[in-house]
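Student: Provide a 3D model corresponding to the input given below.
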Amino acid sequence: MGLEDEYVGDADWQNFVQVYEEDYLNDDARELAKAMDDNLDMAVVLCGKMGRERALQWLERSVPALGDKRPADCLKTPKLIKRLRMTLMSMP
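Tutor: Model (predicted):
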């Protein structure tokens, strides 16, 4: 059972994203989204959690919570997108 199996659903994800949109839906998030296959929602959250520069570096690193996959690789399939979203929601 992977983290994606615990995905809380798109409605809860959108509610989570809304918490960050007011402060972080900006040019930094839009630039980051370009490196994330245009996933602006996740870019907004990442900008809020770590800032654009750190997020760009994080995207290219192997992350244990993602099964040692790079976050950038998790943008390729719906299953891994759910895993990435759950990881983002779990981050402090």
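Student: from here on, contacts and neighbour counts on C-alpha atoms
Tutor: Will do.
Student: element containing V17?
Tutor: Following DSSP states H and E, one finds V17 within helix 10-24.
Student: Which residues does that helix contact?
Tutor: The contact list for helix 10-24, computed with Cα atoms under 8 Å, 6 or more residues apart in numbering, reads D41, M42, V44, V45, C47, G48, R85, M89.
Student: okay, these in CSV with neighbour count and secondary structure next?
Tutor: Below are the contacts of helix 10-24 laid out as CSV (neighbours: other Cα atoms under 10 Å; DSSP: H, G, I helix; E, B strand; the rest coil):
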residue, neighbour count, secondary structure
D41, 21, helix
M42, 22, helix
V44, 28, helix
V45, 25, helix
C47, 25, helix
G48, 19, helix
R85, 22, helix
M89, 16, helix
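Student: Now the second one, please; I'll put the structures next to each other:
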Amino acid sequence: MIYLEQYYPGEEDWILFSDLYRNIPDSAIANKLESIFKDRSVAIVIAGILGNSSLEWINKKIPALDNLRPVDCVDDPKLQKRLRTMLMRMDL
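Tutor: Here you go, the predicted structure:
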């Protein structure tokens, strides 16, 4: 079976991508997401793409994540890559 994390372009590309969202002002949403994901870059990207619906979205089953919730990806490095790959594709 092919999983989305197999298409993860690497840390350098993730850093370049997440830097696009660095100018988003700190917000309560981004801060809450950072406490959940323990990763500021993921938090600001989710907040930047989904805005006010971010906290609701992270608890929904997402087909692109093989019906996992984004919060299910927190503690597994492979699933973190799956989430990051999906986020990079959402922004297209």
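Student: thinking again about what came up before, neighbouring contacts of whichever helix or strand comes after the helix holding V17 of the first structure?
Tutor: Note on helix 10-24 of the first structure: by DSSP H and E, the next helix or strand toward the C-terminus is helix 27-34. Helix 27-34 of the first structure has contacts (Cα under 8 Å, 6+ apart) with N39, L40, M42, A43, V44, C47, R52, A55, L56.
Student: Could you measure from the residue positioned nearest the centre of the first structure over to Q18 of the first structure?
Tutor: Geometric centre of the first structure, nearest residue: M42, 3.8 Å, by Cα atoms, centre = their mean. From M42 of the first structure over to Q18 of the first structure the distance is 11 Å, taken as Cα to Cα, to the nearest Å.
Student: do D41 of the first structure as well
Tutor: On the measure of Cα to Cα, D41 of the first structure and Q18 of the first structure end up 9 Å apart.
Student: and what of T87 of the first structure?
Tutor: T87 of the first structure sits 17 Å away from Q18 of the first structure, going by Cα to Cα.
Student: What of D28 of the first structure?
Tutor: 17 Å.
Student: Please apply the same query to Q57 of the first structure.
Tutor: As judged by Cα to Cα, Q57 of the first structure and Q18 of the first structure stand 24 Å apart.
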